[in-house]
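*Asks:* here are the coordinates; sequence isn't available:
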């Protein structure tokens, strides 16, 4: 089922703007209602002010009205398995549940390892911990 996410993530990775790190990354997420959003990393000369691929995909989700992430795939050109950075882990947690599947993909073979969001970020900040957020 994650093959389509891998393909979208790989396609997004090819559009990455990574002239400084030379480290293109792509991500694609599927919402609980089946919509798919992809993103790539976008670097800035004012390092580290760029966007990660996961952040870009989440921005597309938000711009389309939001939703919950059911699963997400990440692929990088230079790593066999690319795991979301710490900041992206928290961003993903904002739109996911601890059971959300995170697929770490190999550029050539697709999904190589799947973890849950709870495994990736076991002590995520939660809205409830902020008190009355309304």
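*Replies:* Received, thanks. All values reported here derive from a predicted model rather than from experimental measurement. Numbering: from 1, shown residues only.
*Asks:* only C-alpha atoms for contact and neighbour calcs from this point on.
*Replies:* Fine.
*Asks:* just checking, residue 70 touches residue 101?
*Replies:* Yes: contact criterion C-alpha atoms under 8 Å: residue 70 and residue 101 qualify, at 6.8 Å.
*Asks:* tell me which of the two has more neighbours.
*Replies:* residue 101 (22 against 19; other C-alpha atoms under 10 Å).
*Asks:* all helices for the chain, in order.
*Replies:* Here the chain has its helices, by DSSP state H, at 3-13, 53-63, 86-95, 117-120.
*Asks:* and those helices: which comes nearest residue 107?
*Replies:* Among the helices of the chain, the nearest to residue 107 by C-alpha to C-alpha is helix 3-13 (7.1 Å).
*Asks:* and the contacts of that closest one?
*Replies:* Applying C-alpha atoms under 8 Å, 6 or more residues apart in numbering, the external contacts of helix 3-13 come out as 24-30, 36, 38-41, 53, 72-77, 105, 107, 110-111.
*Asks:* another one to put next to it:
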């Protein structure tokens, strides 16, 4: 199994999901090989919940990283979960279109791979706002 998927699976155990019971972990690898993880943190007011990908990006950015190579996402159901639209936009703020997004399909399945550009074509960016 890919180490990045394993890191995403491991961090799921720290999720706070009393409402959905749907654990998600994300592992974001920088261009220099450092890995930052995040898990979902639910709130009774669902709009205040944090998604695993957002938490991983925040961890990396607060440590000064801005260049990313890969992201692995895994749910406790091993259902090939992809980042939601909000997370895709957050990733687009800090990552290039060629960011590899690896989605965990389970132990006996090959992970599904996308690029961020595949998942979020024609993104809103600084260039589109000018």
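*Replies:* Nice, I can see it. Worth saying up front: this structure is predicted, and the values here are computed from it rather than measured.
*Asks:* mind checking how far the most centrally placed residue in structure 2 is from residue 12 of structure 2?
*Replies:* Among the residues of structure 2, the one closest to the centroid is residue 53, at 3.1 Å (C-alpha atoms, centre = their mean). Using C-alpha to C-alpha, to the nearest Å, one gets 12 Å for the distance from residue 53 of structure 2 to residue 12 of structure 2.
*Asks:* which residues are common contacts for those two?
*Replies:* What both residue 53 of structure 2 and residue 12 touch, as defined by C-alpha under 8 Å, 6+ apart, is the set 25, 39.
*Asks:* out of the helices of structure 1, which is the most enclosed?
*Replies:* helix 3-13 (a mean of 23; mean count of other C-alpha atoms under 10 Å).
*Asks:* that one to helix 53-63, inter-axis angle?
*Replies:* Helix 3-13 of structure 1 runs at 110 degrees relative to helix 53-63, counting by axes from the mean of the first three to the mean of the last three C-alpha atoms, to 10 degrees.
*Asks:* quick check: helix 3-13 of structure 1 compared with structure 2, mean distance?
*Replies:* In the superposition against structure 2, helix 3-13 of structure 1 averages 0.7 Å from its aligned positions (mean C-alpha distance after the TM-score superposition for structure 1).
*Asks:* how far does that helix sit from its chain's centre?
*Replies:* How far helix 3-13 of structure 1 lies from its chain's middle: 11 Å, per C-alpha atoms, centre = their mean, to the nearest Å.
*Asks:* what are the ranges of the strands in structure 2?
*Replies:* Remark: strands assigned in structure 2 by DSSP state E are 24-30, 35-39, 68-75, 100-103, 112-115.
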